[in-house]
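Peer 1: The sequence and its predicted three-dimensional model are supplied below.
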Amino acid sequence: MKYLLTFCLGLIFLSSSVFSQVKLNPAPDRRADEGEGPYDRLIIRGAIVIDGTGAPPAGPADIVIEGNKIVEIRQVGVPNVPIEDQGRPQGATKEIDAHGSYILPGFINLHAHVGGAEKSPNSEYPYKLWMANGITTIRGVPAANVAWTQSEKKRSASNEIVAPRIVAFHTLGQGEDWKGGPVYTPEKAQEWVQWAAAQGVEGIKFFNHDPAVLKAAIDAAHENNMGTVAHIAQPMVAQTNALDAARMGLDVLTHYYGLFEALYKDEDVQHWPAEFNYNDEQHRFSQVAYQWDKIHPRGSERWNALIEEFLENDFILDPTMTAYLAGRDLMRERNAEWHKEYTLPSLWDFYTPNRENHGSYFYNWTSWDETAWRNFYKVWMSFLNDYKNAGGRVTVSDDASFIYNLWGFGYIEEMELLQEAGFHPLEVIRGATLHAAQAIFEPKGKPIEFGVIRPGLLADLIIVDENPIENLKVLYGTGFLKLNDETGKMERVGGIKYTIKDGIVYDAVQLREDIKEMVKNN
């Protein structure tokens, strides 16, 4: 099949390579006018700090950054009272006036793909979309092929390109230089993990494996300080649901696959319709939602027991609700206001319903299907909220470039969906920052290096003029329409103003203008 990519949203691998790298271009070198710094001593003045830990906003504060590290956060006053210069940090080589603005840690996207080339041949496009929407770190699952990703990861780490920091996860058996053949046995899985660790791979993304292979790979990954995440594909879930995987030591569950199956009430395998064919994507994605009333209900003994066992295993849920949002309201996602200026024509062509492109399955999407998905979301959201309330960690990701889900914008949609599920915006932001950073660094056996605003950590930050706790919509690159009572007219407010990565200050407004030009010229 021409465009049947096989790396997310319920697919098994149908080929030995996830991406064709023939046309997926690496990012161009960062120009002199793209980003300023890092500075010997940058001081951000008068900001209201949302530190990412779940603590409430506090400010005004001055934040001191030396090179790429935060060295001081000093509270310098109280709201609505002029700030006295006495006692403020001095000696800046560069200052940013952020009085009245909000500063947050850079967002971390744990489920990211850069390719493939038929959607956007230039990786600069998704990179800048992510950066323009405040995402300073992505965990590629995978970003693209192993060698390509390792090259881009190094270039991003040295800030040779305008791109988020890249954490490289790959699928079991992936790698153009891997000479060991298909991975079907526990022994071969352990061999591949050792090879991948030597290549700089930081973790494994699982799809469809026999239980013994999955367990062997998880164990080998942890022996090599590598992380693990699973999309428990439907061909796999009859043998291994989310609870089984958690018991094996899996670190993170992405999407919802395996979650509902761990709560089935009167069945053990989903009761598919007689005409069901897994390779027909409309069959697959419509039928998912019809599980919503087949499970033990919220608050039941089985529901609570699953939460407790997830907690015992320190299991992280990375739901990517935004990836399936068109299922419950196709018209809304297809007509999202950012598509006109920010979606490449080639990506729009990929989205357009057809039987070959992954996620373009809306051949005959009915009110029945949308109703089922709305019910599914209610149950899914209630589990996520209950898990969070019990102390579980729920992170924020977009899994963008499928199903009308655009890089960067989909990430902010995911934040709104978590608020709909019952999360306070501070809990949402914590999932996007601290908890996501922990998901990256805990398997390495290291403390976090970014993810909260704290002295000693990397200066990955975003600045926005509006209050995201009042309205998460102000984080969208398109901002938010709000009435100006002085003019009597609706005006756009918000949109991230600056994205700071590694102490380098990027004008997020200019990044968005760059993206608009890419769209116009393609």
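Peer 2: It's in.
Peer 1: use CA for all of it now, contacts and neighbours both
Peer 2: Will do.
Peer 1: Residues contacting stretch 371-382, please?
Peer 2: 256, 286, 289-292, 298, 327-328, 418, 420-422 (C-alpha atoms under 8 Å, 6 or more residues apart in numbering).
Peer 1: Name the residue most distant from the centre of the chain?
Peer 2: residue 86 (41.7 Å; C-alpha atoms, centre = their mean).
Peer 1: alright, now check it against this:
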Amino acid sequence: MKYSITFCLACLLALPPAFSQIKLNPAPDRRADEGEGPFERLIIRGAIVIDGTGAPPAGPADIVIEGNKIVEIRQVGVPKVPIKDSDRPQGATKEIDAHGAYVMPGLINLHAHVGEAKKSPNAEYPYKLWLAHGITTIRGVPAENVAWTQSEKKRSAANQIVAPRIIAFHTMGSGENWKGGPVHTPEKAREWVQWAATQGVDGIKFFNHPPDVLQAAIDAAHANKMGTVAHIAQPMVAETNALDAARMGLDVLTHYYGLFESLYKNEDIQHWPAEFNYNDEQHRFSQVAYQWDKIHPRGSKPWQDLIDEFLKHDLILDPTMTAYLAGRDLMRERNAEWHQEYTLPSLWDFYTPNRENHGSYFYNWTTWDETAWRNFYKVWMSFLNDYKNAGGRVTVSDDASFIYNLWGFGYIEEMELLQEAGFHPLEVIRGATLHAAEAIFDPKGKPIEYGVIRPGLLADLVIVDENPIENLKVLYGTGFLKLNDETNQLERVGGIKYTIKDGIIYDAEKLRQDVKNMVKAQKQQQ
């Protein structure tokens, strides 16, 4: 008997105790059949290279990798003309035939959570979804708790697990071994930052702190060559908006919080409805969108002044538009075609509207709310595009596992949203690679080690048979439907073919099949 998708998803509401796991399992050790390499001399043959800097695609080119480093990118011909073997690098111990395929740097996700056990009991699931979509580095904000993340970070760096490289950001006061208690003063903030630096923490994620505590923490982080990113939550924004935080030296602003509040024209704080309660998430997330017409308009002096100040302080914007996409079209996100095969029942149960799970707030989502969010996106996108055009850096992230937003798939959605905002696909890819790498390495005072296809950098690469500049949809794990004019049939094309991390070649289709098998197995437990 066949059931409709709606029925199948609804039946996930009652899950057995097996899905009520408390502790997130780390990834299993990488098996011998998971990934090939690194190789003494790997040559990717005949590729069209998108290097990540914003430069146009060029090829055919041969890319030479020795161990985990790129050592040469050699242009070996011109399109539609046979390549002379005499012009090509030799001595490969392993070759990939990439003639006609496109190669990009590995993608970098600056806003990642590995998730909670009740969403996905096993870290292997999000890891493989990310790698299957070409994401070779994640910045956990946080990925999980400090000790767990440090362990997974080391195992990933050693390629003992099938996982992206992990950069570990944590919130102030967190850490199982932190004995200093809550962080409420500048002195305590500096103390926690010093402790975090000794634990291998790479940076700090801010949510809700008084201005003096925030300033002390940012200064201490920079003194320890640690990065900073802020989700300026509504309880904090009345005292510190995005402009205030930029002036304090914040490195990255994530989401939209504090941005609109920096542009108010007739109010100083948002004029919440009388019945508003921050702890009711539908109140919180619906009312955000109603700011769209409360700010100085695009092109006005305050609009341009804000862009100029952000540029002065070199603030990076990491918008995560995909995280709130259901707000403007709930039906689209809830019924995205990948959920049936790629979304775990336990994660779907978390998504299903309820008053306790974060981001599951669609109790009574109305056309009024969606209309406000559509208008909000128009303004938000305009600012992001203007900031990019002025020279500002805008990066790509997913903040997945909330609000019908699935790991990997949500990241490609974010890339599409930036194109909708006015970015050329090459600018989108630059934000996902070079600019994201700079966000990681600038606070360390170091040049990037990955993020561009360039000799001397790490061999983190993505190979896809279709042209992502023509259509970013080819990067989705599900690919996209395209008419074959010879057969007059729709065919599903695209999907990343190989993800290479640290010189190790992962078959992306096999990664996706592993994820499908995990979903099938959990469904069978119902």
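Peer 2: It's in. Keep in mind that what you see is a predicted model, and the values were worked out from it rather than measured.
Peer 1: What would you report as the TM-score here?
Peer 2: With the length set by TM-score structural alignment, normalised by the length of structure 1, the two chains reach a TM-score of 0.96; 503 aligned residues with a C-alpha RMSD of 0.7 Å.
Peer 1: Helix, strand, or coil at the residue farthest from the centre of structure 1?
Peer 2: coil (DSSP: H, G, I helix; E, B strand; the rest coil).
Peer 1: ok, of the contacts of stretch 371-382 of structure 1, which come out buried?
Peer 2: Among the contacts of stretch 371-382 of structure 1, those classed as buried by neighbour count (16 or more other C-alpha atoms under 10 Å) are 256, 286, 289, 290, 291, 292, 327, 328, 418, 421, 422.
Peer 1: just to revisit the earlier point, nearest to residue 512 of structure 1 among the contacts of stretch 371-382 of structure 1?
Peer 2: Lowest distance from residue 512 of structure 1 to the contacts of stretch 371-382 of structure 1 (C-alpha to C-alpha) belongs to residue 418, with 25.1 Å.
Peer 1: what's the helix or strand for the closest one?
Peer 2: helix 409-421 (DSSP states H and E).
Peer 1: That helix: what's the following helix or strand?
Peer 2: helix 425-432.
Peer 1: List of residues touching that following helix?
Peer 2: 52-56, 107-109, 393-397, 415, 418-419, 468-469, 472.
Peer 1: what separates residue 465 of structure 2 from residue 31 of structure 2, distance-wise?
Peer 2: In this structure, residue 465 of structure 2 and residue 31 of structure 2 are 27 Å apart, going by C-alpha to C-alpha, to the nearest Å.
Peer 1: cool, and residue 345 of structure 2?
Peer 2: 26 Å.
Peer 1: quick one: which of those two has more around it?
Peer 2: Remark: of residue 345 of structure 2 and residue 31, residue 345 carries more neighbours, 27 against 10, as counted by other C-alpha atoms under 10 Å.
Peer 1: Enumerate every residue touching the residue nearest to the spatial centre of structure 1.
Peer 2: Centroid-nearest residue in structure 1, with C-alpha atoms, centre = their mean: residue 397, separated by 2.2 Å. In this structure, residue 397 of structure 1 makes contact with 108, 109, 110, 111, 112, 318, 319, 320, 411, 414, 432, judged by C-alpha under 8 Å, 6+ apart.
Peer 1: Is the spatially closest residue to the last one that is not a sequence neighbour in a helix, a strand, or coil?
Peer 2: Once its chain neighbours are removed from consideration, residue 432 of structure 1 has its nearest residue in residue 396; the separation is 5.0 Å (C-alpha to C-alpha, 6 or more residues apart in numbering). At residue 396 of structure 1 the chain is in coil, as set by three-state DSSP.
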